[in-house]
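Asks: sequence and predicted structure below; questions after.
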Amino acid sequence: MSPRLSECHELIVATSNPHKVRELTRLLQPLGLPVLPLPQDADLQPVVEDGQTLLENARKKASGYARQLQRWVIADDTGLEVDALAGAPGVRSARYAGDDASMAMNLALLIEHMLDVPDDKRAARFVCHLCVAAPDGSVIIEGAGECRGRIGRQPIGEFGFGYDSVFLLAGKDHTLAELDEEHTAQAGHRGNAARSLIAAWQAS
């Protein structure tokens, strides 16, 4: 392990999404570090996610919150890229239906945009970038992962969040939202990104 990473004794997850905090806590267990949500009592300025790519946004969030908290921070940015929509919603996945849109609105808009797309043209992939920043804001290590599949015609499944309920896994007839946490960790983009980051961490 690099001397810098040896200074890391905990990771703060730069998100207000409890699903992501729970998922990353589980996925990062091999690091043997406490994984904590953003402190509720901290006077934090939101980091503006105006990067042109998912990786830029993940780096911005990790750096911005690490500097404010002066603690080690891990951030992710995840996007759904749909071939028939020229890679959209992509970096705007969380804001597809507008900057103040709910996830239900984003999902409804995606389904609407895919109404006339034939079954053999509905390929898509989830992409996730993870970045860890030191208390001074410098990004120390990164990981990336993806999950390939296709867009279904209606939401199915009770697990997951976001677009999971319309994302049919490649070669399967079930959506990500039909998988429990353990199987999502094995098959999903965030699980693949976490394993990539852990491997880089342990090799550094």
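Replies: Structure received.
Asks: going by C-alpha atoms from here, please, whenever you check contacts or count neighbours.
Replies: Will do.
Asks: element containing the residue minimising distance to the centre of the chain, please.
Replies: Centroid-nearest residue in the chain, with C-alpha atoms, centre = their mean: Thr78, separated by 3.6 Å. Secondary structure assignment for Thr78, by DSSP states H and E: strand 73-82.
Asks: got it, and Arg148?
Replies: For Arg148, the enclosing helix or strand under DSSP H and E is strand 139-151.
Asks: which elements pack onto that strand?
Replies: For strand 139-151, the packing partners by 3 or more C-alpha pairs under 8 Å, 6 or more residues apart in numbering; DSSP states H and E come out as helix 54-69, strand 123-133, strand 167-169, helix 189-203.
Asks: cutoff 10 Å now
Replies: With contacts taken as 3 or more C-alpha pairs under 10 Å, 6 or more residues apart in numbering; DSSP states H and E, strand 139-151 sits against helix 54-69, strand 73-82, strand 123-133, strand 167-169, helix 181-187, helix 189-203.
Asks: now that strand against strand 123-133, angle please.
Replies: For strand 139-151 against strand 123-133, the angle by axes from the mean of the first three to the mean of the last three C-alpha atoms, to 10 degrees is 170 degrees.
Asks: picking that back up, contacting residues around the residue nearest to the centre of the chain?
Replies: Contact analysis of Thr78 by C-alpha atoms under 10 Å, 6 or more residues apart in numbering lists 53-55, 57-58, 90-94, 126-130, 144-146, 189-190.
Asks: here's the one I want to compare it with:
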Amino acid sequence: MAQPQHIVIATGNPHKVREFQEILDPFGIGLLTPREVGGLPEVDETGDTFAANAILKAESACAHTGQWALADDSGIAARALGGAPGVRSARYAGEPCDDAANNRKLVEALRPHSDRHVAYVCVIALARPGCAPLTWEGTFAGRLVDQAQGEGGFGYDPHVWIDDCACTVAQMPAAEKHRRSHRGQALRGFVAWLAQQGG
């Protein structure tokens, strides 16, 4: 199958769009945002796993546009909470999605626990017309701190401390975050696969 010049990115989250672009631009992979393809249908994220939800979004965008589509589903998993909030990370504190409320709820949920280990998880899904979906996964571990630190990033980043950097994810330079992050890892898996296809 011929490689496309552009791939649709199936997310309306501007933070994710920017990260996708910053991570994939050095590889010469052009992306089309939902706005650039005239909008994409809303997808109910009914899957029980990150992979299932990523595939739902990618396949919907592919069916709607007839083009290759990339989607991600990602979140944070706290070991002391049995992996919660997991696939519910974006709506952990309820609707509408609110980063500050989600962070407050997670900090409170972990307050009784000495184990503060958390891991970001990201699954990238690729959907292509007439082909089975493909997925790549990345993880990025740290520990949750009570006080928000840093202005960069989004989501839970101000509360996730990385010991060997002595900073939160929100305090990391963007290039360093992309090098280490769950989304960066998963997208580099996609890039490696694409290179093997001759793309």
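Replies: Perfect, thanks for sending it. A quick note: this is a predicted structure, and the numbers were derived from the prediction, not measured.
Asks: TM-score for this pair?
Replies: In this superposition the chains share a TM-score of 0.91, using TM-score structural alignment, normalised by the length of the second structure; 197 aligned residues with a C-alpha RMSD of 1.8 Å.
Asks: on that earlier part again, the strand holding Arg148 of the first structure vs the second structure, mean deviation?
Replies: Superposed on the second structure, strand 139-151 of the first structure shows a mean distance to its aligned partners of 1.8 Å (mean C-alpha distance after the TM-score superposition for the first structure).
Asks: rewinding a little: if we go to the second structure, which of the contacts of Thr78 of the first structure are intact?
Replies: Retained in the second structure: 53-55, 57-58, 90-94, 126-130, 144-146, 189-190, out of the contacts of Thr78 of the first structure (criterion both residues aligned by TM-score structural alignment, their matches' C-alpha atoms under 10 Å).
Asks: picking up where we left off before, the residue nearest to the centre of the first structure corresponds to which position in the second structure?
Replies: When the second structure is aligned by TM-score structural alignment, Thr78 of the first structure is paired with Ser74.
Asks: over to Ser63 of the first structure?
Replies: Ser63 of the first structure maps onto Glu59 in the second structure, with residues paired by TM-score structural alignment.
Asks: which of the contacts of Thr78 of the first structure count as buried?
Replies: Neighbour-count burial (16 or more other C-alpha atoms under 10 Å) applied to the contacts of Thr78 of the first structure gives 53-55, 57-58, 90-94, 126-130, 144-146, 189-190.
Asks: hang on, Gly157 of the first structure in a helix?
Replies: No - read with DSSP: H, G, I helix; E, B strand; the rest coil, Gly157 of the first structure is coil and lies in no helix.
Asks: now do the contacts for the aligned residue in the second structure for it.
Replies: Gly157 of the first structure maps onto Gly150 in the second structure, with residues paired by TM-score structural alignment. Gly150 of the second structure sits next to 157-159, 167-172 when contact means C-alpha under 10 Å, 6+ apart.
Asks: and the gap between Gly150 of the second structure and Pro34 of the second structure?
Replies: Between Gly150 of the second structure and Pro34 of the second structure the distance is 29 Å, computed by C-alpha to C-alpha, to the nearest Å.
Asks: neighbours of Asp173 of the first structure, how many?
Replies: Applying other C-alpha atoms under 10 Å, we find 10 residues neighbouring Asp173 of the first structure.
Asks: who are the contact partners of the equivalent of it over in the second structure?
Replies: Under the alignment (TM-score structural alignment), Asp173 of the first structure pairs with Ala166 of the second structure. Residues in contact with Ala166 of the second structure (C-alpha under 10 Å, 6+ apart) are Met172.
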